Every structure is written in C-alpha cells, then in structure tokens.
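Visitor: Sequence unavailable; structure follows:
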C-alpha cells in the first residue's frame, strides 16, 4: 500500500458513528424487528426518485465537466494530486450489495490499490484525514459534491433519494451485529432523518432510521412522498451551509 502517513489499516471512528438500538427502540418499533426482507417500493416515491435523479444528473453535468477540468489542472500543477475523478466501493442497500460511486477527494497515494480493486471501503478511509485531501477535494467535500454520482445509483434503482445512508459492507455487517435491522429493510438514500442531524450529537442515533421506516409503513404512498420532500428540504439546508466533514 502506498500511504504517505498514518496506519493504513486504521479506521477513523467518525466514519461509523451508528449506535446499537436501545431497549426503548426495540419496544417502540418491535414490529420492524419482526420483518423478514426488504419492504417493497411505493410507486409515487419510485417515480419521483427516478425523475429527480435523471434531472439532477443532467443539471450536474456542467459541474462534473468543470470538476474534471479542475482536477486535470490541479494534477498538472501538483502532480501528487492527479488521478481519476470518480471511485467506488461496495456498499449495501436494502440488504443488497452495489457499487457506490463518489467523487475522489483524496490523493491517490492515500488509496490502497489492492483494496480498491476489491471495492473495499477501507482503501479510501483516508478521506477522513484533512491532510490527505486534494485542494479541490476540500471544496468538493465541504459542499457534498462528492455525492453527485449517487444520483446515478438512484436512477439505476440501487438507492433512493431518501432513506438510511447506505453503508460499506464492513459497516453494514457491523450494524447488523449491533442489532440494527433498518438498512436491511429499505433502500439506502442520499438523505435520511438521521443524516440531516450530521454535525450534531444526534448523528448516529438509530432511532431516526426506525422512525422513518415506521412512517414508511404507516403512511399512504403520497403521504410518504410528502415526508421525503420534507426531509429533502431539511437536507438542502444542511448542504448549503457548506459544513461537509
């Protein structure tokens, strides 16, 4: 592994803040722990996801072109910062493994090439170390632009716009071992009730994932879509503040 500094196998604790379900969660949402397998999509929500993902990918095309140009220029000025615009690692959504694409924000020397070939998240875990990031990578991370490729996953049907954040295989298995079942029941999303608390002490509290799935089951298809729109509105507020970690 070509790593400039630090322990190449170390995992930043900030990367997995999710906690085990409390006894109160297990009592309140006991019906969710009894479910077997993913919950089917609701058609209005599915249609909305694909429509918005397709439209946003078209709108984001100029941004991606500018970022690619910027990455080329930065790589020319600072050779250690050059490298591909995109990367992926294997993640899990509704219990199924898929390729989660993102925009690269770290220098290639911090990436484990063998782990990258396997789609192992640990190969890219240096992104949590500020000094590992490229100049443009710092900007991209601050405004969550590294998430743009995930609209492609939404369009493919691997993810939804709203739902629990899809975890790497490593973290998904750990989540299950902790007793959480939320991410095995619904598709992962770019935004979720838990994720919009990023940067607060509530980040990682699993109650929000169960609260969302409970509403997923109880609401009408249009009621669920309205809930998603509300979460999206709150998520946009978080993103425009430019506080991506």
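Guide: All right, it came through fine. Just so it is clear, the model here is predicted, and its values are computed rather than measured.
Visitor: going forward, measure contacts between C-alpha atoms and count neighbours the same way
Guide: Fine.
Visitor: Tell me how far the residue of the chain positioned farthest from its centre lies from residue 134.
Guide: For the chain, the C-alpha farthest from the mean C-alpha position belongs to residue 77; by Cα atoms, centre = their mean, that distance is 30.7 Å. Noted for residue 77: a distance of 12 Å to residue 134, by Cα to Cα, to the nearest Å.
Visitor: now swap in residue 216 and tell me
Guide: For residue 216, the distance to residue 134 - Cα to Cα - is 39 Å.
Visitor: Pretty sure residue 116 sits against residue 89.
Guide: Yes - here residue 116 reaches residue 89: they are 7.2 Å apart, a contact under Cα atoms under 8 Å.
Visitor: which of those two has more neighbours?
Guide: Neighbour count, other Cα atoms under 10 Å: between residue 116 and residue 89, residue 89 has more, with 23 against 17.
Visitor: Run the chain-centre distance for the longest helix along the chain.
Guide: Longest helix in the chain by number of residues, with DSSP state H as the criterion: helix 43-77. Remark: helix 43-77 is offset 16 Å from the chain centroid, using Cα atoms, centre = their mean, to the nearest Å.
Visitor: Could you pull out the buried residues of that helix?
Guide: Using 16 or more other Cα atoms under 10 Å as the test for burial, helix 43-77 gives 45-46, 48-50, 53-54, 57, 60, 64, 67-68, 71-72, 74-75.
Visitor: Go through those and name the one nearest residue 94.
Guide: Nearest to residue 94 among those: residue 46, at 14.4 Å, using Cα to Cα.
Visitor: now that closest one, nearest residue through space, not along the chain?
Guide: Distances taken as Cα to Cα, 6 or more residues apart in numbering place residue 160 nearest to residue 46, at 7.8 Å, with adjacent residues excluded.
Visitor: next, the one to line up against it:
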C-alpha cells in the first residue's frame, strides 16, 4: 500500500545525537565480535551450506540489495532459505501479504524450503551478515535494512529508520518481531535510535542469543 501522507501523530525528529564515543566503541565491538564469530562459526557455516545444497541444489548463499544508512545501497548476505527463483515468485504472492505497510511477510510462504524453515526459526539464515558487519555495511544492532522498493513507499517519518547504520538484530526482533505491523516496527526502531547506548545494545544482543535458543515467532 502506497503511503503518500504522514498521519497526524507522525513527527520527524532531528538527526540523532552524534555520540562519538558510543559510535567508536560500537564499531570497535562490531569488528571484534563479527571477526571472532566468523572464525568460531566456520564449521557451522560449512554444515549449513552443505545441508542447504543437499535439500535444494544451488548456491547456499543469497545476496540482496538493501538500503543502509543515509539511503546507501549495499549487498546483504544470508543463507538461502527459499527456492532459487523466490524473487520472481514474490510478484505472484504480493496480494497475500500478511503485514500492513511497506514490507512483505507470509507465515506459510510457499517459497521457503524445508531447511529454510528450520534455519529461519532459529535465525541461522542471518549469520552471513557478519560479513556485512565486518565490512561496515551493517552493525550487530540496529534497524533492519529495508529493500529499495520498500523505501520507495516510505514517508519522511519512516525514512528516519535510515539515519543510523542498520543491524543484524534490533529492538523489534527481540520484542514484538512478527507480532506487529510495519508502523509498529518503525516505532520500535525510532525508539531504539533515540535511546541507543552500549548497554541497550548489549541487552539486545543477549536477548538475541536467547531467542535463537528459544524462538519468538520468526518465520
């Protein structure tokens, strides 16, 4: 649904505080934790890659153009959880979207493979984004990076999600996740942007580990 106008409650706030010390330590931790994670998780990467190829032969990795900080486009990496022609099939499923607003979600998406259902449930499909974090396209914590076609539907209010570096996990993922619509997700992201701190990031990371062990409705 095209969102051409802002509702009365939507107010555009100023640029977030610079927080130079916070940003320095956040980037430092991103580099250290993503590098350590990639080394330690290498055996798991190999197992998942082989499992995906056995289940649905093809490249076990999937890249997609996403929109990052200040509207910059980048290639985001994931383990492939859908059939190889998933992007082409999406056009046929748009009318079945179960989430209001500028994003697409289906609980029983027919494009998801058997292995894909498992790795999505435990958020294992997101692990290759550690490469994006190491490169600097993403942070460990921040708003989820949207698709360009989603951003095309954004109002100025929604575009405030793009004021900071996007993350692998965030306040939305560890709280409401798929239980809220697009507008409520935006509210959670903007709340994070206004309150972000090392302590909040640490709490979100700890909650992320918890929901990887005990999923909170991912699909």
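Guide: Now that the structure is in, tell me what you want to look at. This one's a predicted model, so the numbers in the text were calculated from it and none came from an experiment.
Visitor: Return the residue of structure 1 aligned against residue 178 of structure 2.
Guide: Aligned by TM-score structural alignment, residue 178 of structure 2 pairs with residue 199 of structure 1.
Visitor: actually residue 194 of structure 2, not the one I wrote
Guide: Per TM-score structural alignment, the equivalent position to residue 194 of structure 2 in structure 1 is residue 214.
Visitor: check which helix or strand covers the residue nearest to the spatial centre of structure 1.
Guide: With distances taken as Cα atoms, centre = their mean, residue 165 lies nearest the centre of structure 1, 4.9 Å away. According to DSSP states H and E, residue 165 of structure 1 maps onto no helix or strand at all.
Visitor: Need the contact partners of stretch 36-49 of structure 1.
Guide: Stretch 36-49 of structure 1 has contacts (Cα atoms under 8 Å, 6 or more residues apart in numbering) with 94-95, 154-155, 160-161, 184-186, 221-222, 224-225.
Visitor: run the last query once more with 7 Å
Guide: The contact list for stretch 36-49 of structure 1, computed with Cα atoms under 7 Å, 6 or more residues apart in numbering, reads 94, 154, 160-161, 184-186, 221-222, 225.
Visitor: Show me the strands in structure 2, by range?
Guide: Under the criterion DSSP state E, structure 2 contains strands at 61-67, 73-79, 139-141, 167-169.
Visitor: start and end residues in structure 1 for the second one, please.
Guide: So the one you mean is strand 73-79 of structure 2. The aligned range for strand 73-79 of structure 2 in structure 1 is 97-103, by TM-score structural alignment.
Visitor: And for the last one?
Guide: Per the alignment by TM-score structural alignment, strand 167-169 of structure 2 matches residues 189-191 in structure 1.
Visitor: Which parts of structure 2 are helices?
Guide: 20-40, 42-55, 86-93, 114-121, 129-135, 148-151, 171-174, 182-195, 198-213.
Visitor: correct me, but residue 137 of structure 1 touches residue 105?
Guide: Yes - if you go by Cα atoms under 7 Å, residue 137 of structure 1 and residue 105 touch, sitting 3.9 Å apart.
Visitor: mind checking how far residue 44 of structure 1 is from residue 222 of structure 1?
Guide: 7 Å.
Visitor: contacting residues for the residue nearest to the centre of structure 1?
Guide: Contacts of residue 165 of structure 1 (Cα under 7 Å, 6+ apart): 188-192.
Visitor: And it? What does it align with in structure 2?
Guide: Checking TM-score structural alignment: residue 165 of structure 1 goes with residue 144.
Visitor: returning to that earlier point: quick one: which of residue 137 and residue 105 of structure 1 has more around it?
Guide: Taking other Cα under 10 Å, residue 137 of structure 1 and residue 105 do not tie; residue 105 has more neighbours (30 against 22).
Visitor: Residue 59 of structure 1 -> structure 2?
Guide: Taking TM-score structural alignment, the alignment pairs residue 59 of structure 1 with residue 40 from structure 2.
Visitor: re the thing from before, could the strands of structure 2 go into CSV alongside distance to residue 129 of structure 2?
Guide: Shown next, in CSV, are the strands of structure 2 (distance: least, Cα to Cα, whole Å):
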stretch, distance to residue 129 of structure 2
strand 61-67, 10
strand 73-79, 5
strand 139-141, 9
strand 167-169, 7
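Visitor: quick one, which of those strands is nearest to residue 93 of structure 2?
Guide: With distances scored as Cα to Cα, the stretch of the strands of structure 2 nearest to residue 93 of structure 2 is strand 61-67 (18.5 Å).
Visitor: what about that closest one, how far off from structure 1?
Guide: Once fitted to structure 1, strand 61-67 of structure 2 is off its aligned match by 0.8 Å on average (mean Cα distance after the TM-score superposition for structure 1).
Visitor: what's the spacing between the aligned partner of residue 46 of structure 1 in structure 2 and residue 136 of structure 2?
Guide: Aligned by TM-score structural alignment, residue 46 of structure 1 pairs with residue 27 of structure 2. Applying Cα to Cα, the value for residue 27 of structure 2 to residue 136 of structure 2 is 8 Å.
Visitor: Residue 177 of structure 2 too?
Guide: Distance check for residue 177 of structure 2 against residue 136 of structure 2: by Cα to Cα, it reads 25 Å.
Visitor: Can you get me a residue count around the equivalent of residue 207 of structure 2 over in structure 1?
Guide: By TM-score structural alignment, residue 207 of structure 2 lines up with residue 234 in structure 1. For residue 234 of structure 1, the count of nearby residues is 16 (other Cα under 10 Å).
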